[in-house]
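Colleague: can't give you the sequence, but here's the structure:
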């Protein structure tokens, strides 16, 4: 759809190529608009359709919600949805439902056009649009009567209550009428291999768009109709029904009039509100599905025996009994509902109430009695191949999703619509039709196309900026993986391309990352500035990342990488001996959520690469969800590990692309050699600190106090005054290190404890005991620090602030033990604590009894 600086190539995008989408695309194209027609599935030619059972099985997908089973490819031609006591069938491929549709063209009944749900605006030009749709679809009359039509004609008026025959035309070329176009159109062979179906696509697209921010009426999914559809199979009749499709090799042996005929060749409508049509069973369909697997037999008790006898006749090459399919439609209540499951992203539906179901079954039973044989009725209450509604046309958003022109309502403003967004298929039909709805759908599409064409041409010819996305906007709304691919292509030409697959667990849940890394294509301007003081790894070890992550515990669909970078030889300034492989990925989901995935492979120079394999193939990962719009919903924040298996590593090496792949492998191995074997640090520590100090805030100024203890040892105490809190002085904090002398004062750390305390308004004291390397070495114990050094430091604080001040003490490791010794020395009685052993015993006791030591925090 365009990207970069390319011009947007289309004035309109039509999603779906069934009866509605085909009409809209045709009218737009004839008006001179540039049209993009999008459809799920493949293009089918006449010779591609399955002609036997073995060919039809791979082209069938069944989604059974009752059993929780999905079988078959997602782009299969036939799509069956089984839910509760209902079945719905749709098609997948270029042409939509027309691929497997019987192509029955019957005008919309007057009863439907008088319904209060029917848009009154449609009546203004309905007959004109209906004639235009019929002409475009080249509807033709059936040349003569075929066997099942003759039989139905003899008995229908007697067995179906108050019925009348329908004026039946098919959108099929019988070579009986002149063609209206030079377009080549195959002729019907009367072989009996056609079906009918409908779609769920529009409702699913709008549900998904609503998740991503599109405002849609609350009536989305309501008003769903199955068109009162049921299917039955009549077998074992003595009448010449000839309702079984013939195989291709039999065509030349059977005259045209003696063949089964098109899928449907007769139709009778009862005044009660239902229609019964005789149909032909395609040769590719397994008849056992209609003889007990998905049906039940009537009369009860005979159907199983009939199946055995019929099978034996077939094996003995005897004449098979006659059979045909009976297709039933009617007027249901149109009160069903379509929903989209939040977790599985699958469409679920609840069929409408069918008040005529009993009457339809009784009519079928009367036909069976007259013709003889066994009637196999569907086990499901609704077996629908004509789906309608769910995005109903209505006067306002409180009753439907779109107006009579197909424009989608903005629910907050009843009189306004989303510009440029139209519905133009069966989903806007607001009620059941009672007969085959193909011509009704095409007629509604003709009506909508009139306004749609004007809208598109108005924007195309307008001097104002179009409301359709320009190139730079279009590049942001296309699929994330396409946008990332475009981004990678427009970056610096990569020298090496690596494909890597890692699997593992995040938060205990399975996760797989499929990465495409383009090394040498990364923009390193910022990195050059950030790392100008240290030794730079080769640019071939850096690059951009595309691909996707599969993490179904969080998102059902793939998480596409819309931006990512990798550095295979990153060095932390604080750990110059350790090598890191750093990954930073921004992920986008189909639900609109965004995530950041950061990962590191950590390679430490221990034991000459004994852990080298584990470290170079283990990515330590953190996944964080980006909180947009300050949502109060708990955000995802997970940690885990992804691993590169030996098999995937070999695949990555084999799939290496680029003219510098050999150089890349050498550089990567050299970095491992330096880390694990030579164990040489990276970077220059001498020039490292000044460059960091320029970027960080300067360390707070301090005063150094030298203190003489009573046992003659010299110690020091560094004081950081807090000038920002002069009005309300906080309690001084005394920090006591352990054996590691710089636990609290770390100039290279932006948020060490000293900086943090000073920023919070605390006067901070850091005790440098006789253990500190700046003091002369001498023999001492930790007990000496507790007896002499800590009391001396506290005395200095009391000297400056007065005897009434409280002191917080934060001690680490051996410092914690020392402060305990100091406090326990205070609590000893004077006779058991000689004055010479604790000369400052009185000042410590005084501080303790007056609660001068306000709090003690001990960090082990």
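Modeller: Thanks, I have the structure now. If you're wondering where the values come from, they're calculated on a predicted model, not measured in any experiment. Residues are numbered from 1 along each chain as shown.

Colleague: all contacts plus neighbour counts: C-alpha atoms, from now on.
Modeller: Noted.

Colleague: The stretch 301-450 of the chain: helices as residue ranges?
Modeller: Here the stretch 301-450 of the chain has its helices, by DSSP state H, counting those that start in this stretch, at 303-315, 357-371, 438-461.

Colleague: tell me the most buried of those helices?
Modeller: helix 438-461 (a mean of 21; mean count of other Cα atoms under 10 Å).

Colleague: just checking, next helix/strand downstream of that one?
Modeller: Per DSSP states H and E, helix 438-461 leads on to helix 471-477 as the next helix or strand towards the C-terminus.

Colleague: Report the buried residues of that following helix.
Modeller: Of the residues in helix 471-477, 471, 474-475 count as buried by neighbour count, 16 or more other Cα atoms under 10 Å.

Colleague: Return the list of helices and strands in contact with the next helix or strand after it.
Modeller: Next along the chain after helix 471-477, taking DSSP H and E as the criterion, comes helix 480-490. Under the contact criterion of 3 or more Cα pairs under 8 Å, 6 or more residues apart in numbering; DSSP states H and E, helix 480-490 touches strand 542-550, strand 559-572.

Colleague: hang on, the earlier thing: same list, the helices of the stretch 301-450 of the chain, but as CSV with distance to residue 346 please.
Modeller: Compiled in CSV, those are given as follows (distance: least, Cα to Cα, whole Å):
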stretch, distance to residue 346
helix 303-315, 36
helix 357-371, 28
helix 438-461, 25
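
Colleague: Below is structure B, check it against A:
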């Protein structure tokens, strides 16, 4: 068992994970049982990717295309949905599939339930002052995100991104490349005109009446699949807004269906679910050693897994990657990591409001996924985006959920607590004060013009769906994601970005930045560093 293993810490999740390999692998060792406990298996791979979300998925595909044999470690299970499937749980009927190894739902405002812990689709990372909501499973948070795909303009990009990242290159090369892979498309007229999408049309109309810029937002959605739901050919999921725990049927182009599927088809990539990464370190030869626990869906450890690699790509998301690095430095496994690991963390300016007493009917269930937004980027109080998140409401409540995103002007940080052997996020309440005020000003303008009242849900329960930072460009990594003074160690996910993606959902920017990093890593490091 890995030194310092803590059962409580393990059950709340740590970083990324993977599955027992049933194929022949280079330098694979025969598992051997110790005197007590699970056996240990050791392997050697040219490249290892930790995490299978946007960053990890991009890394896996681009390494595969370069002919690099790569192992992808993912902590969660595979979730394979298809037409008429019941793969993912329903929001109003939560069961043990909803939460990562906890006995109850952890998603905000979920109906209560008790169940036996399971490797479910949502993890809640609890911090001091701020919690993080993130996905678990092959495909990472792309499984459970609504899919809203916004990219900042040049002015906003320059405000939040480290200098040296060329916006024109991102705008003309990498954002379009991601859009092509994920097949991003805005909601078409005939779907938006359907009675199921009354709340989305109402949101756009209210924005117009308030003098605000309302837009349809691109999503990784096959809208023909939504049409099949609306025609009654398959059970509804997206068309009723039941997307919070993942999308049943086959209409969402998540990372597992796009980047990872393409990577696996090359024959160079093995995706290994249900391995929780516990520790990373360097051996005397300068290679990276990853220690993981292979688990079953009840969270029981079946096997210890040790893999040695020349190139380690951390793509476990801001929470996962930050915790891996902070723990490695804090325990002394890698004491020479940069001092800023864990720092410059932010919540993307997220603020969730409930707009009650909407004068018009919203005609539940509200069709989704979230497909409309207000882009109030020129507001003197501060740039703001507001998205309407349709919900699978069972009856008319005259209610609309509103997610606002501003630009926080402060940061939090992950710290290692040696006594508890835990990595904890600490977030000061003042870090996003001005962005909160800017979001509220935009929503007040909307409500003054069209009616209703506002409830700030995050005032009672602070959390974010969009964690960013912890291994940021220019501080921990160079501009291509290479960790300073650690050849062969890379960060390729949201941990690279210091706290904000400029009033936009991070997924598109995270994937585009990963594409940029991999272009440079493949051209310069493959065949030299690894």
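Modeller: Here it is on my side, so go on. Note that this is a predicted model, so its numbers are computed, not measured.

Colleague: from the buried residues of helix 471-477 of the first structure, which is closest to residue 235 of the first structure?
Modeller: Nearest to residue 235 of the first structure among the buried residues of helix 471-477 of the first structure, counting by Cα to Cα, is residue 474 at 56.5 Å.

Colleague: Taking the centroid of the second structure, which residue is nearest it?
Modeller: residue 141 (3.7 Å; Cα atoms, centre = their mean).

Colleague: related to what we said a few turns ago, between the helices of the stretch 301-450 of the first structure, which one is closest to residue 167 of the first structure.
Modeller: helix 438-461 (12.7 Å).

Colleague: contact partners of that closest one?
Modeller: 11-12, 19-21, 23-24, 27-28, 31, 33, 103-108, 122, 125-126, 129-130, 132-134, 404-406, 420, 422, 424-426, 429, 466-467 (Cα atoms under 8 Å, 6 or more residues apart in numbering).

Colleague: pretty sure residue 295 of the second structure contacts residue 277?
Modeller: No. Residue 295 of the second structure sits out of contact with residue 277 when judged by Cα atoms under 8 Å, with a separation of 10.8 Å.

Colleague: higher neighbour count, these two?
Modeller: A direct count of neighbours by other Cα atoms under 10 Å for residue 295 of the second structure and residue 277 places residue 277 higher, at 28 against 24.

Colleague: how much space between the more buried one and residue 49 of the second structure?
Modeller: Separation of residue 277 of the second structure from residue 49 of the second structure (Cα to Cα, to the nearest Å) stands at 11 Å.

Colleague: and for these two, which residues touch both?
Modeller: The contact sets of residue 277 of the second structure and residue 49 overlap at residue 73 (Cα under 8 Å, 6+ apart).

Colleague: Give me the neighbour count for the alignment partner in the second structure of residue 16 of the first structure.
Modeller: Under the alignment (TM-score structural alignment), residue 16 of the first structure maps onto residue 51 of the second structure. Residues lying near residue 51 of the second structure (other Cα under 10 Å) number 39.

Colleague: Against residue 324 of the second structure, how distant is residue 51 of the second structure?
Modeller: Separation of residue 51 of the second structure from residue 324 of the second structure (Cα to Cα) stands at 11 Å.

Colleague: Provide the aligned range in the first structure for stretch 291-305 of the second structure.
Modeller: Aligned by TM-score structural alignment, stretch 291-305 of the second structure falls on no residue of the first structure.

Colleague: just checking, next helix/strand downstream of the strand ranked longest in the second structure?
Modeller: The longest strand of the second structure (DSSP state E) is strand 301-314. Next in sequence after strand 301-314 of the second structure, counting helices and strands by DSSP H and E, comes helix 317-331.

Colleague: Against which helices or strands is that next one packed?
Modeller: Contacts defined by 3+ Cα pairs under 8 Å, 6+ apart place helix 317-331 of the second structure against strand 275-282, strand 413-417, strand 422-426.

Colleague: State the next helix or strand along the chain beyond the first one.
Modeller: Tracing the chain C-terminally past strand 275-282 of the second structure and defining elements by DSSP H and E, one meets strand 288-295 next.

Colleague: Distance from the chain centre to that following strand, please.
Modeller: For strand 288-295 of the second structure, the separation from the chain centroid amounts to 21 Å (computed by Cα atoms, centre = their mean, to the nearest Å).

Colleague: now do stretch 517-524 of the second structure
Modeller: Centroid separation for stretch 517-524 of the second structure versus its chain: 23 Å, with Cα atoms, centre = their mean.

Colleague: And it against the first structure, how far off on average?
Modeller: Stretch 517-524 of the second structure, aligned to the first structure and superposed, deviates on average by 2.1 Å (mean Cα distance after the TM-score superposition for the first structure).

Colleague: quick revisit: would you mind finding the most buried of the helices and strands packed on helix 480-490 of the first structure?
Modeller: Most buried of those, by mean neighbour count (mean count of other Cα under 10 Å): strand 542-550, with a mean of 25.

Colleague: which residues in the second structure does it match up with?
Modeller: Under TM-score structural alignment, there's no match for strand 542-550 of the first structure.

Colleague: Can you tell me what sits against that strand?
Modeller: 481, 484-485, 488, 494, 511-522, 557-569, 585, 587.

Colleague: With stretch 417-437 of the second structure instead?
Modeller: So stretch 417-437 of the second structure is contacted by 4, 6, 9, 126-130, 323, 326-327, 330-331, 349, 351, 381-382, 384, 405-416 (Cα under 8 Å, 6+ apart).

Colleague: Now that we have the residues you listed, which of them are buried?
Modeller: Buried members of the contacts of stretch 417-437 of the second structure, scored by 16+ other Cα under 10 Å, are 127, 130, 323, 326-327, 330, 349, 351, 382, 384, 405-416.
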